[in-house]
Each structure stands twice: as C-alpha cells, then as structure tokens.
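> Predicted structure and sequence below. I'll ask about it afterward.
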Amino acid sequence: MPDAIGYERIGDIAVLSANNPPVNALGYDTRVGLIKGIERAEADTGVRAVLIYGEGATYFAGADIREFGKPPREPYLPDVCNRIEACPLIVVSAMHGTALGGGLEIALSSHYRIAVPSARMGLPEVNLGLIPGATGTQRLPRLTGVEPAIDLVTSGRQIGAKEALSLGVIDKVAEGTPRDIGLAYVQELLDSGANRRAVSELPAPAPIDFDAAYDAALAKARGQLSPAYGVRAIQAASEKPFAEGVAEERRLFIELMGTKQRQGMIHAFFSERAVGKLPELDGVTPREVKAIGVIGGGTMGAGIATAALQSGLNVVLLEMSAEAGEAARGRIEGNLSGALKRGKLSQEKYDAMVGKALTIATDYQALSDVDLVIEAVFERMDVKKEVFRKLDAVCKPGAVLATNTSYLDIDEIAAETSRPQDVIGLHFFSPAHIMKLLEVVVAAKTAPEVAATGFALGKRLGKISVRAGVCDGFIGNRILKTYRTAAEHMVLDGASPYQIDKALTDFGFAMGPYAVSDLAGLDIGWMTRQRLAPTRHPRERVPTYADRLCEAGHYGQKTGKGYYIYEGSRRGGIPNPEVMDLIEAERAQLGLTPRDFSDDEIVRRYMAAMVNEGAKVLEEGIARRPLDIDMVFLSGYGFPRYQGGPMKWADMQGLDKVLADIRTFAKDDDWFWQPAPLLERLVAEGKTFDDLNKAAA
C-alpha cells in the first residue's frame, strides 16, 4: 500500500502528493505523512520549495469521518498546519476537487495557493455544530478581511475558484492538472525571487462591531451556537496576536465539542448517510427509469415534474384539459426559470427540458411507455382508485405505479390493480423540486425491486429517501397529527397559537405549527378532520374553531388569511384577531377556564407527543429505525438540525425525563397521553433510541 503522502524531487522542488483515496481525508497517516514530508524536504539539500497536491479526484476534502468519536491522535491538525507554515522553504498548495474544512486549513497554511477553475473550497464545520479548529478562523480573515470570513465560517458554504480568487483565499487560477499547474506556479515564484509568505505574519484584519455580528449569527441560525462562536473566533483574529487567537479558537472549538448541539448535528450527519441503506434491499437491482409520467399539474405535480426534468428524465405530464395542461407547463417553466436566473441552469438545458424532455398530454394512452408514473391528484380515495384503474389498463408491464398520497391506504389503492407488486408510495413534500424529503412507502405486496426503484429515483432527484410502512399519514404526517393535537389541546386550555409558534421557533423550528398550517393550506387539515370524523373516539378532543375559518373561505396564505393575515409583499403574516375570538367562544361553549402556559411547558408537551408517537411508529414497524424518524423531521418538517431530530433529542434529554413528563400529562388526559410500550421498555432497560439504531446497523 503506498504511503498516504508520497515524496518526489523535481529539480529544486519537493513534491508531496496525497494518496489516501477516495477523498484524501486528513486521517492519522496523512497528518504524519505531511509532517514527515516537510521535514524531509527541509533536510533535502538544494530543495528550495515544496508543492502539495492531491492524487485522484481531489485535494484534501476534509477530516476522516472514520475518526469521528474516537480519541484524537497526535499529530493534531492545528500542529500540522503550523508546521507546514513554519517551513523555511516556499510551500505551495495546488487544489482541485474540494478543499473543505481541514483541507482548506492546510491550504491556508501554505505560503501560496493555486487552483483549477472547477475547484471548490469552504469551511463546513458549522454543519457539524463546530467551528474550524485548525487555525482556519485565524488565517482566513487575514486574507479576506473580517466580513467575508464571517460569511464563510458561519454559513459553511462552498465557494468556487473564481470567488476564492476575488476574496484573496487563493492567489491564482489555472487550467491543467493540479500537479502541472502547481509545478509551473512554484517555478514562476522561484524565478521571480518570491519570498516565503506566512499568512499568520500578515496584519490582523480590521475590526467590526463583533457583538452585533454575534447577535446576527445567533438569530439567523435560530439558536444554533456554532455560527455565533465562529464570530467570536474571528474576533480573536482581529484583536489578539496570532498565537493567542489560535488558543482562543481552540478553546471555543473544545467548548462546542462538549455541547448537545454538536451531538445532534453529528447524529444528523451520520443518519443522512445511513437512512437509505436497508438490509432488505442489499443486492436488489432497481428497475431502469428513463421516462416518468406525472398525473396532475398543480403545485405538487409541477414540482415533481420539475425535479425529474432537472435530473435528466423525460416527463409526460397528464392533465384533464389542454387549458389545465398549459397552466401546468407554466408552473414548470416558472420553477425552472428560477434555476435559470440563479445560474443553476444554462439556457441550453432549460430549452431542452421545456422543449424536448417535457410532454403535456390529456390522454392516459400517453403514459403507455413510461417506466414509472406518479399520481399527484386530489387527496380522495375514490379519485385515486379511478386513476390506478386507468393506469393498470394503459401502462406497460413492469412500469412502477406510484401514488403521492399524504395519508391514504396504499394497500387499498394497490388492490384496484392487477399488479399490486408494482405499486408504491412516493410521498413528496411541497415544493417538490426544493424539499429534500421523500417518503418511500412500501405496501404489503410491493416487490423488493420496486422499493429499490423508489430509492434509486429519490437518489437521482437529490432527495433524502426514508422507508415508511402503510398507516394513516405514514411516518411524518402521522406523528404530525399527534403533536398538532397536543398543540390544539394547549390552545383550548389557555395557550394562543401565536405563543405556541413563538415558543417552537425559539426552540429552533423553522416555523411554528400554525404558520405551517397557513403555508400548507388549512383546507388540508379540515378535509382530514372530516375524513376521520366517523371513526373518531368519543374521548378525542378536536377543536372546531379552525373549521369556522375554513367555512369562511380562509385557508391560509393562498387566500391571504388564516391564523395570520398576509398583505402584499410582506414576508410572513400578522396575527388574525378573529382567531382568538373563535377560540374564546369555543372555550366558553366547552366550559373551559383558560390557564397560563410557560414556553418551556409548551415545548415539553409538543416534543413529548412527538417522541411518544414516534416510539409507537417504531413498535409497529412503520419506521424501521429511530434515525428514519429523525431524518423525516430534519429534512421535511423544519426540525432544528442541531437538535438531531425528535428521537435523538429525547435521548439527549433522557428518556426517563420524557416518560415522566408523559405520565404527568396523563393525570389530566389519560386517553391522549398513553405512554408507548417501547418507550417504557427502553427506560426500564436503561437503553436509548440510539441503541436501536446500532442494533439495526
């Protein structure tokens, strides 16, 4: 096996080549190799400069994730960076692929940097609940100034070579292999008599109002600490000598390492990689999908079609009339034109998508040759069944028949066809070309290769695909119904929708549940309540005030009024005063005396309902692993990533505390607050949800 860092001498240049496939991660052998390579170059008589580059697809793409959670081994990365910079020879990094996290910190420790035009770089540690911990927050602002450094450190975003050059992160962009452009640049520097240029010796960046920047970072991240800590680390670069700034960066880094937020984000990082790996699909070959059909061109159908076109698929979109078809085309073109304006899509590709890859049709026969069809029609069982009877008649053998239903029984839908083995649920979230979550709902008779096809399609569309079983609402919407019920009970008992929304956005949710209802449309919940009314348990508490809003034609954002009032171009809404009048009238009708709720109690009740229902979903096999539930809520329901997902949150709180809350709440309502047997069993055995994840791995 070759050394992680190769050594070669070309004239008076020592070449250190990283060879740690697949991404030249900065594991122990690589760190040792870099230090040994620098030491060898310094001892190699006649060597005047060192070139560092990566073999294979990339420069150093970051830390070695295999070392996450293990005790660190010397040499530590900050020491490697400082040792590289201290080299008396000129050190140049030539970058291609990605230089992320520690990879960029290695490059910043070099005296000069060159990159190919396609190279990308960034400091994404914020996405793991951390800050750059190997001098990145100290060196970067000396090159870019404070504000660009704050942007890069607090956002974790990647930048291309062109932007990196304009910011001063790199010194030159050139076409060619990293080895060739690196050698040419080193020779150019030597020929011009360039001096060694250590970033740590450059002047400290000019200060700004760091307190204001800290507050802004905390607010933008909805309470996530690591971006705000990144501001404080950059402040140290501005106000302290380099060595003291490095010490402060390290102190902040270690402090973040011990937080629950970091635990949550590491859990999210690994869960995202594990969620699509299912033992039952190991070795199962998905069916080939080149063309798909989409039935229904409303917001959801147009979004699905847009996502498919962007992934290179041909799309046949079926609508009821030519007029409806043209309206659907307009929605799709509108979605794609957004990508065109942002530079994510070339005019040539846009023209090919809307002109060649997209077909609008009004006859089911147009779906006869597609490999997979997704219906996105009205959420009513009789409508869905009619669609699947027609699909069964016209689709070719082996075509996958998918429903985008949010709640309905897919086994019942599949029974309408002569091929239930080909039927699956593909539950997209709106807008489907933007939202990352895809619930792949496997029905009782779904064939393994059809399930594998659902996951393969999700991967092609850039989705986070989660396996779900059949029940009312699958994973996400079933649990949503339960925690929304907990919120509704609090409203009846004295909280306001607006206090609940604020408490939960303060917790870290992107939106509160009532603002989400306005966004989704209040008519969806209204329709669900009507559908479930005949089977409702007599002890179930279901408020009717929201029905009054719907009866008056107030469905939320799409009608300009719901829980909030939406005016013109104003972002967000203002509380609708009619809502509290309706709530107070219902409380009076039910003889309820309102009481005060603290924000902490709101969060505890909301989260306990979510976790308890999640445990029931696990016990029934609707979700296979707790991490599946976490990924549903992180990628589809605005759950704060730094909390790790509801099941990881419960682990971090302590399952015994969550269970104790449920038992306390049950004293007032022992019908709704019934502890999940799985939760009780885990507490009794001293185990966690993460133990279940490990057992399923």
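Structure's in. What do you need?
> Please make it C-alpha for all contacts and neighbour counts, starting now.
Will do.
> ok, G101 touching L123?
Yes - assessed by C-alpha atoms under 8 Å, G101 is found in contact with L123 at 4.4 Å.
> okay, and the common contacts of these two?
By C-alpha atoms under 8 Å, 6 or more residues apart in numbering, G101 and L123 have these common neighbours: P132.
> now G102: how far from A134?
With the distance defined as C-alpha to C-alpha, to the nearest Å, G102 ends up 7 Å from A134.
> Need the residues touching each of these two.
With C-alpha under 8 Å, 6+ apart as the test, G102 and A134 both reach L77.
> all helices for the stretch 1-150 of the chain, in order.
Assigned by DSSP state H, counting those that start in this stretch, the helices in the stretch 1-150 of the chain fall at 28-43, 77-86, 102-109, 136-144, 146-155.
> take the one below as the second:
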Amino acid sequence: MSELVRLQRRDEIALIIADNPPVNALGQALRQGLLQAFQAAEADSRVRAVVLVCEGSTFFAGADIKEFGKPPVAPSLPEVIDVIEGCSKPSVAVIHGTALGGGLEVALGCHYRIARADARVGLPEVKLGLLPGAGGTQRLPRLAGVAKALEMILGGAPVEAGEACEYHIVDELFEGDLTDAGLAYARRLLQEGRGVRRSGEQTRGLEGTDNAALIAARHAEVVKRSPGLFSPLRCIAAVEAATRLPLAEGLERERELFLECLNSPQRAALVHTFFAERQAAKIADLPVDTRPREIRTAAVIGGGAMGVGIALCFANAGVPVKLLEVGDEALQRALQRARDTYATSVKRGSLSEAAMVQRLALIEGITDYAALADVDLVVEAVFEDMAVKQQVFERLDAVCKPGAILASNTSSLDLNAIAAFTRHPEDVVGLHFFSPANVMRLLEVVRGARTSHEVLASAMAIGRKLKKVAVVVGVCDGFVGNRMLFQYGREAEFLLEEGATPQQVDAALRNFGMAMGPFAVRDLAGLDIGQAIRKRQRAILPAHLEFPTVADRLCAAGMLGQKTGVGYYRYEPGNRTPLENPELAPMLAAASREKGIERRELEERYIVERTIYSLVNEGAKILEEGIAQRSSDIDLIYLNGYGFPAWRGGPMFYADSVGLDKVLATIRELHARCGEWWKPAPLLEKLAAEGRTFSGWQPDRAG
C-alpha cells in the first residue's frame, strides 16, 4: 500500500487515512493507495463500514498539478472511484477544508458524506477548459438536481458546506475532530441498519423538474454569454447524459466529452493561465525572508468612482478604511456612492443586508489629512495629473507615520517622479486598480526604482488580501496594460482611416473573443480620458511617428461617448445600446482624404492581426526592457484587466500558439506598409529565429 495512505481497523470499522501534503492532491501514488485500501477493507470479513479522512488542512483539493499535460498513469481516478462506489460495505467521506474537482468526485463515490461546517465543495474543472471527468457530471445531478449541478459545473465556484447539505451533496454537518465524527457517523449507520447507498443509483435529483428545458436554457445562455468557449457546452452535454442514460453509459459519454476537452487548444490556454497566476506571485530578486508589513488600517484619497471602488475593496476584505475628500459635499456624494453600490448587491442577492451594514461601518469619511496620521497604507486615487499628485503626496509625506506605505493608483504617470515628492521614496509603490475597482480582479503592482523589498512584498500581500490577481510591473509610460493598450487603440483608429467602421472593428474583435470592441470601450470610458493621454504621447514621442486623428475630431465636436450620448456610436437616453453615429461617416472620409488614403473594404483577419499583433509586438519590447518579469504576467494582465479571451491564454501565449515566425512575418509586412510603429521588437525577431516561444524565455537567458 502507498505510504500516502494508511489503513487502520477500529473494531468493525476500517479507517482509511490519506496524507499527501500540502493539499492531498490526487497523484498516482495516492490513487494507488486509495484503491488498495478500499480493496483491503472490502476483503476483510471483520470490517462492516469504511471511513475516509484526510490529514492536514483539507480533504482532497483536486488533481496533482504535476501531472498536468503528461500521459495518464494507472490507476485512473475513475477506476478508483468505481471501486469505492462498488464496495459492499457502507463508506463515509469526512470532508474538511475543500473537496474540489477530483476530491469531490471521490466523496461522491463514497456512499455517505459528512462535512465540517466551514468546508467547501466544488467542481472547478471548467476553469481549466475541462469537465469533471471522474463521474462528477453523472453523480452530482443525481443528488443535487440538474439546475444546481449545472450551476456548479459551469461556474466552477465552490459552495459552502451548509448549501451542499441543503442540496444533498453532503448528508450532515459536524464540528470537532474528523476521525471522531466519521467513526460516530459510521457506527450510527450500522446501528440504524443503513447499508450501501450509491450516488450513481440515486434518482432524487433527476425527478420533479423539466430537465430538458433546464438544459436547453443553460445551453442558450452559454452560447450567448461565452461564445467560442469549448468546455462549457461539453459540460452541459455530459449533464444531459446523466438525465437520459444509466450510470455506466453516462460515464462513458462523460469520458468521451472529457477527452474532447483535453485535446482542445483551449485547455492548454486555460492551464497556462492556471500556472500563470501562481507564477505571478514569485518575484525573482525578492529575498525569500522578506516580511511584509502588517496592514491593519487603510485610507483612500479621492472619492470618485475609482476611489470609492478601492475603498470598497478594503471594506470587503474586512480592513477599516478612511475615505478622504476635499469637502463635505463631495464626501457625502462619495459615501452615497458606496451605499448605492452595496444596495445594488443586496438587491441582486449577492450580499446580505447584515453584510452591507458591516462593510459600510468599516468606511469612515474624512476631509482632513491630519486624520491619516495612524493609517498603515494610503492609496491615492485623484485626477491623473502630475501637479495634483504632487500636492497629495507632499501632504501625505507631512502627516503619515514613519513606515506607512504610500501608494498611487496612477494608470500611466511616472511613479519615480511621484515618489520623489516624499522624503521616503522607498515607501512608495504603485497600486493600479482597474475600474470598477471592487469588481475587476487585476492589480498592477508598480515597483519604483527605490521601492523597498519590504514594501513590494507588502503590496503583493495586500493584493492577495483583496482577492486580486496582483502582477508586478516596472515603471514606464502606461506600465504594462495601458502601454500595450495605446498600441491596440491606435491601430484600431488607423483602421477607421483605412476604410473600416467602428461596427466592423468591434465585431471582428468580439468574434476573436474580446469582451468588448475597442470603440465601445472608448465610448464607455469617455473619449476625453484618452485625449489627455494622446496629448502627452505626442509631446514625448518622436515627431516622425504619425497619429490617427478620428478621436481628436470627435472630442472637438463634443462627442465624448456615452456621457454625451454620442461618440463613435450614438446612444438613446437611458440606453447603452450602441447605434450608428450618422455624423461619424463624414469625419472618417475627411480623415482619410487629408492623409491621401483611398478607403477600402478590410477583411476581418486583417483587422484582428492589425490590433492583436500590436499587443504582441509591444509586449515583446516590455519583456526585453524588464518592465514585466515574464510573458505569462503580461497574459494575466490582459486576461484580467482588458477582456482578452481566457481560452486564448493572453496575447503572448496566443502568439506562441500561432507561431512566432508567422507573427513576425505579418509584423514585417505591416512595418513595410504602415511605418515605424510596426518596427519588430528585437526579442520577437530573436525568438522567432531560434524557434523558441515567449513562454519558454527567461531574462537571464536572453543574451
């Protein structure tokens, strides 16, 4: 028997103990041990029931990530679970911590399940481009019902133990010692004469509802909301099989669909993202013994939409936060914005009334900088203007205690210049939140030239506490995300001068998988936001680089997007549906005429390459300059902050999947046709010549 699994006999009960730290991942050795332990318990005539527990902080938390992408090794998890479910003696899974993916499937293979009250269970495989492949799509609907099974499998989010009990996923909740609870439950089963009860033979969850209608509705919803995603539709098909087929045939259908997902390119992209999130936390030159500062209290300067959103992030994490505005009227507007945001969540059912009251109590409105004397962290979220930032940081430098972390939410300005406004630049870091800050997962952690190791580690810890995807970036205009976005937006606008319409460009990029097209995004944000950035870019970039002019024309005409009811599109009052702007066509014609461009029909492929490859080329420059540590960090930024399709893995991974030689060939063609904006990045040329990828590149091997 595997050393990871122990079998003990407690009178007439077999106690199987799994111990594979840190998360009891279901690797080959553990699977082998489980198989042998259950077989031994089945063969022992003295044993009348079996209890399965896990040592450490959690039940089986899923597959062993070390086996991702490798050939399967026997015994497979479905084989192990079939043996568990097939035992003639009742078995009890004792769940604590999390039972995720294969972990929940093992528990479903047991005949009974009890869970500690603070446990969570779930099937997150869809997030990796897969479906639950060890019976989860067949056993869960039989217990919890088709609607709940689809919700869990398609969403991938875990549910609390109480909810799992409500839906018959677990049978009972407990407190206290795992082994004691499991043995007590098993003895009760024997005393009450309750024997084997196999999940695969249950029908409760399949009865009493129109399952065909449920499945059809979820199918239509997925097609509408997640076009292009491969695995969700296979998840639905697998659950549908559970409603129509006996278990054995349903498991065969599940396996077929699982293998389709496994062989999909999307699976590779989503697994790449899974590992990218773990890699992002690793900072190459940060000493391993660096201790982050404790952040017990925070403050936010600025009560606009961004500032309020950041304050909500802290309140959501249970951190008391002070929200500073320059006057009482502005402060009351900001606090009302916070109340309204929470009230909307309560109305939607995503937040309880009690939780809203608790979180609002953590937000204190202030108008005096002196009230910041004792806070551990201050985040500045004022207007994106260096003179305004200077005023704020000079005042913070005067009132904040020694060791307080001073963070700027700047989206593009020079953090080193901002840090120079203080006496302690080592305490300054960038925390670039994305709007709406209380919703968006991305946090660019901007490392200044003099940001200390301790402050950088603290910033990353803050990101984790706020449940953000925190990515370290260096200082340059726009950092990583907005620096690349500038290239993307500029090329989209050049396409308008060549002959495209906003509708054509946006449609092409939505078909590629982007959450929104670039012109719909600009209208949503407000064209005046980009105008300030364009002015600064024109002042600092070489004169020979030509800029598009359509956005300037719209701004000059007062067409600023949704806020004015017209921009690249027209909007009816109270409606955000983009409609054609009839005044735009003559502006496009004039822009093309002034540059001597004959307007023409543009192919969708050309539109996609012209925009997406601009991201790739700039990303390669960012890597070579050391602004980002690794290509997967860039991918994370675009996946979590800019609506890049998850199933394509991010712009750098996408380029790898296309082939850097092919990407470079297209960029060279664009360089010849469109000018110096398209000069190929040296790193791209080097990697393409060597047949390598961005994903495989490391800075220390670049030379």
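Thanks, I have it. Computed from a predicted structure; not experimentally measured.
> Mind checking the TM-score on these two?
Remark: TM-score between the superposed chains equals 0.94 [TM-score structural alignment, normalised by the length of the first structure]; 696 aligned residues with a C-alpha RMSD of 2.5 Å.
> so where in the first structure does stretch 255-275 of the second structure end up aligned?
Stretch 255-275 of the second structure corresponds to residues 250-270 in the first structure, going by TM-score structural alignment.
> Name the residues of the matching stretch that are buried.
250, 252-253, 256-257, 260-269 (16 or more other C-alpha atoms under 10 Å).
> returning to what we had before: wait, which of the helices of the stretch 1-150 of the first structure is closest to L165 of the first structure?
helix 136-144 (10.0 Å; C-alpha to C-alpha).
> and R73 of the first structure, how many neighbours does it have?
A count of nearby residues for R73 of the first structure, using other C-alpha atoms under 10 Å, gives 11.
> Show me what it lines up with in the second structure.
By TM-score structural alignment, R73 of the first structure lines up with V73 in the second structure.
> sorry, back to before: how about CSV for the helices of the stretch 1-150 of the first structure, with mean neighbour count added?
What follows is the helices of the stretch 1-150 of the first structure, written out as CSV (neighbours: other C-alpha atoms under 10 Å):
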stretch, mean neighbour count
helix 28-43, 19
helix 77-86, 21
helix 102-109, 28
helix 136-144, 26
helix 146-155, 22
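> Which one of the ones you listed lies nearest to I181 of the first structure?
helix 102-109 (15.3 Å).
> compared with the second structure, how much does the closest one deviate?
After superposition onto the second structure, helix 102-109 of the first structure sits on average 1.1 Å from its aligned residues (mean C-alpha distance after the TM-score superposition for the first structure).
> picking up where we left off before, may I see the helices of the stretch 1-150 of the first structure arranged in TSV, with distance to A623 of the first structure as well?
Shown next, in TSV, are the helices of the stretch 1-150 of the first structure (distance: least, C-alpha to C-alpha, whole Å):
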stretch	distance to A623 of the first structure
helix 28-43	37
helix 77-86	39
helix 102-109	36
helix 136-144	40
helix 146-155	32
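> Report the contact partners of D64 of the first structure.
Contacts of D64 of the first structure by C-alpha under 8 Å, 6+ apart are 25-27.
> Residue range in the first structure corresponding to stretch 641-654 of the second structure, please.
Going by TM-score structural alignment: stretch 641-654 of the second structure matches residues 636-649.
> ditto for stretch 235-243 of the second structure
Residue span in the first structure matched to stretch 235-243 of the second structure, by TM-score structural alignment: 230-238.
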